[in-house]
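**Student:** take a look and give me a structure for this.
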Amino acid sequence: MKWGMPWPGAELAQRCEQAGAQAFCAGEFADASAYVTATEMAQGTERAVTGPGIAYAFARSPFIHAAAVRHLNKIAPGRIFLGLGAGTGRMNRDWFGVDSSHPAPRMAELVGCIRAFLQAENDQKITFAGDYYSIDTHIRAPVMGPIEVPILLGAFNVHMLRTAGRVADGVLGHGLFTDRWWSEVVDPQLRAGADRAGRDAGGLLRWGWVITAIDDEDPARAVEDARRQIAFYLTVKTYDSLVALHGWQDEVAAIRAEFAGGDPRKIGSHVTEDMLWSMAVCGDTAQATEMLAGRKNLPDLGFLAPPGFLVSPRRRKHYGNSTVESFHQIGVSQ
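**Tutor:** The predicted model follows:
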């Protein structure tokens, strides 16, 4: 597995590149824009691929996505990717104030529109007519010309995975993705989408986040933080099909009950060893190495993501430093 990280800042990123990091990505939330962070990444790196991973797809128009990608490609030519995620229906409706109905076909059209802007020859009219997006424009200046930027989808369910296989360049998997989820759900659905479009599924990118907390000085705390992060993710019902695949319904019910009416700091206590070893790389370097070796279907490029739930920025930075120190030797063995 090749590796990268969510953006750790320019100083640590330099060490990451020296240790073999291939890519950096930028998520977003109420206090962080994926495209602003992607600009920092493009300016603060020399070789690594960088990009939003993910940007909220429907919160911006195709034009805005494409303009941001073109701008990033000026800063780091040939080193930009675009990761798009639908977000939840509630977020789109209540936070962004946009329509996100029929997310899979809407996403397919969005990808097509963005590509129309990115692949347009200079002085070429740009058109797209669909059910959700309609573009009819002739941008006479500035000089544009086509650029090649991989577009990946943050896909979880069957329909979005098939959409990724059909229209995108690959998938950017969630940190909860287990070996079984990759092999029994993700890969087959990517192939199904690619087959439908007459594409070669073998050329699709299989990238994903990997929950990573390594600390040789306090491995127990690293394990606890990883457990809490897994539990926090599993409070979201979107992932119930993954839970059902593994038979973790009782554990997740306990997590959600604790989160709703108990002590959120204790939600990780309901994460079993099986769950932990299926979804995280954590503890000291020796255990992290063992956990990584036990995974048989990791993403081809994994973004080693420190836990964020009830973890301070200082602690996240510490995990980032520990990951760089230990993962070079781990990564070489994979």
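
**Student:** rest of the way, CA atoms for contacts and neighbours
**Tutor:** Noted.

**Student:** show me where the stretch 1-150 of the chain has its helices.
**Tutor:** 10-19, 34-44, 62-75, 89-90, 103-118 (DSSP state H, counting those that start in this stretch).

**Student:** of these, which is nearest residue 250?
**Tutor:** helix 89-90 (25.9 Å; CA to CA).

**Student:** which other helices and strands contact the closest one?
**Tutor:** Judged by 3 or more CA pairs under 8 Å, 6 or more residues apart in numbering; DSSP states H and E, helix 89-90 is in contact with no other helix or strand.

**Student:** list the contacts of that helix.
**Tutor:** Under the contact criterion CA atoms under 8 Å, 6 or more residues apart in numbering, helix 89-90 has outside partners 100, 101.

**Student:** alongside the first, I'd like the structure of this one:
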Amino acid sequence: MTQATRWGLTVPLSELSLPDHRELVRRLPDLGYTDLWSAEANGADAFTPLTLASQWAPELRLGTAIAPVYTRGPGLLAMSAAALAECAPDRFVLGVGTSSQTIVEDWNATPFTEPYARTRDTVRFLRAALAGEKVTERYPTFAVRGFRLGRPPRTAPPLMVAALRPGMLRLAGREADGAITNWLAASDVPAVRGELGSEAELVARIFVCPTPDADTARALARRHIAGYLTVPVYRAFHEWLGRGERLAPMQEAWAAGDRKRALELIPDDVVDELVVHGEPAACREHIRAYVEAGVSTPVLMPLTTGGDPAALVDALAPE
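**Tutor:** Okay, the predicted model is just below:
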């Protein structure tokens, strides 16, 4: 069995306040975790949890997965990245991406236009800005005049792009240092890796529910699957992966406003492909299947059914 050289965890955990993560984060390196990756939607921002962690566990690599390219201006995004790179020198990875129309337009009052081009232009700007260059450039989707970081990082952090379908995956392989993806099965990884290329890092957030109660795990997983896979970008992703017909009834019920029926229409086999569940040892084995298929860095996203979050993190630690 191929062993993952990296083993990541998503923070923050919903059961803990940000300050209460201190003891858990400090223990992670001894448990075998190598990475912490943040998310950004409507909870904590992408940078604050990692900034705290940079001081609690200096052995860990830290990454944003992701900081949206629309919700901060280019200069502010560069400043946020530079500050975290200063707190975690040579241990920070800046992951950027489009996020979703709901987060960008509905929650942040910003037009969600030309997502591919906006991501490409932001990556190009960040390459220059984080290298300490003065940037005056009219990109196709925005213009910057006379920006230079006042505190450029000693070493510019690697840049990664959130990517689902071929165009963005190829962009990540061509202009960034790798891709970040999620909501895929281990069997989907070769298709994603084929578009990204063999050399770039592939980070995958993997949803994990470590319980032997399959009915409970599937019920919890269905709520998350419906919340994500009805979003247009994820719907298109799974159509590309060949899962469109199996998900179409759920998506149609969701669009009609029948949320209860939508959950019922998600097939068990789709749940079992997209969400890792079972005893902790079985979960670890399933996660390693992603690594064997081509994932460089598995990043666990625990789906909890209650109980002590620290015990869950312990149970999912690599052996």
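
**Student:** let me see the TM-score of these two.
**Tutor:** After superposition, the two chains reach a TM-score of 0.83 (TM-score structural alignment, normalised by the length of the second structure), with 305 aligned residues with a CA RMSD of 2.8 Å.

**Student:** could I get the helices of the stretch 1-150 of the first structure as a markdown table with distance to residue 143 of the first structure and mean neighbour count?
**Tutor:** Below are the helices of the stretch 1-150 of the first structure laid out as a markdown table (distance: least, CA to CA, whole Å; neighbours: other CA atoms under 10 Å):
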| stretch | distance to residue 143 of the first structure | mean neighbour count |
| --- | --- | --- |
| helix 10-19 | 31 | 17 |
| helix 34-44 | 21 | 21 |
| helix 62-75 | 12 | 18 |
| helix 89-90 | 38 | 13 |
| helix 103-118 | 12 | 21 |
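
**Student:** to residue 3 of the first structure, which of these lies closest?
**Tutor:** helix 10-19 (9.6 Å).

**Student:** next, count neighbours for the alignment partner in the second structure of residue 281 of the first structure.
**Tutor:** Residue 281 of the first structure maps onto residue 276 in the second structure, with residues paired by TM-score structural alignment. Around residue 276 of the second structure there are 30 other residues, counting by other CA atoms under 10 Å.

**Student:** residue 276 of the second structure touches residue 211, doesn't it?
**Tutor:** No. Taking contacts as CA atoms under 8 Å, residue 276 of the second structure lies outside contact range of residue 211: 9.7 Å.

**Student:** for residue 176 of the first structure, see how far away residue 257 of the first structure is.
**Tutor:** Using CA to CA, to the nearest Å, residue 257 of the first structure is found at 20 Å from residue 176 of the first structure.

**Student:** which one's more surrounded, those two?
**Tutor:** The residue with more neighbours, out of residue 257 of the first structure and residue 176, is residue 176; 25 against 15, by other CA under 10 Å.

**Student:** do you have the helices of the stretch 151-300 of the second structure handy? List them.
**Tutor:** Shown for the stretch 151-300 of the second structure, the helices assigned by DSSP H, counting those that start in this stretch span residues 166-175, 189-196, 214-229, 232-240, 244-255, 259-264, 268-274, 280-293.

**Student:** in JSON lines, list those along with distance to residue 41 of the second structure.
**Tutor:** Output for the helices of the stretch 151-300 of the second structure, formatted as JSON lines (distance: least, CA to CA, whole Å):
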{"stretch": "helix 166-175", "distance to residue 41 of the second structure": "20"}
{"stretch": "helix 189-196", "distance to residue 41 of the second structure": "24"}
{"stretch": "helix 214-229", "distance to residue 41 of the second structure": "12"}
{"stretch": "helix 232-240", "distance to residue 41 of the second structure": "15"}
{"stretch": "helix 244-255", "distance to residue 41 of the second structure": "21"}
{"stretch": "helix 259-264", "distance to residue 41 of the second structure": "21"}
{"stretch": "helix 268-274", "distance to residue 41 of the second structure": "20"}
{"stretch": "helix 280-293", "distance to residue 41 of the second structure": "25"}
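
**Student:** what about the nearest residue to residue 317 of the first structure once chain neighbours are set aside, how many residues close to it?
**Tutor:** Distances taken as CA to CA, 6 or more residues apart in numbering place residue 8 nearest to residue 317 of the first structure, at 7.1 Å, with adjacent residues excluded. Residues lying near residue 8 of the first structure (other CA under 10 Å) number 20.

**Student:** any idea how far residue 8 of the first structure lies from residue 319 of the first structure?
**Tutor:** According to CA to CA, residue 8 of the first structure stands 10 Å off from residue 319 of the first structure.

**Student:** ok, now residue 300 of the first structure?
**Tutor:** From residue 300 of the first structure to residue 319 of the first structure the distance is 22 Å (CA to CA).

**Student:** do residue 206 of the first structure as well
**Tutor:** Distance, residue 206 of the first structure to residue 319 of the first structure, by CA to CA: 24 Å.

**Student:** how about residue 282 of the first structure?
**Tutor:** Distance from residue 282 of the first structure to residue 319 of the first structure, counting by CA to CA: 10 Å.

**Student:** who has more neighbours, those two?
**Tutor:** The neighbour count for residue 282 of the first structure versus residue 319, taken as other CA under 10 Å, is higher for residue 282 (33 against 22).

**Student:** in contact with the more buried one, which residues?
**Tutor:** Going by CA under 8 Å, 6+ apart, the list of residues near residue 282 of the first structure reads 211, 212, 213, 214, 215, 219, 222, 223, 226, 288, 291.

**Student:** separation between the closest residue to it other than its chain neighbours and residue 89 of the first structure?
**Tutor:** Nearest-residue entry for residue 282 of the first structure: residue 213, 4.6 Å, with adjacent residues in sequence omitted and distances by CA to CA, 6+ apart. Distance of residue 213 of the first structure to residue 89 of the first structure, computed by CA to CA: 31 Å.
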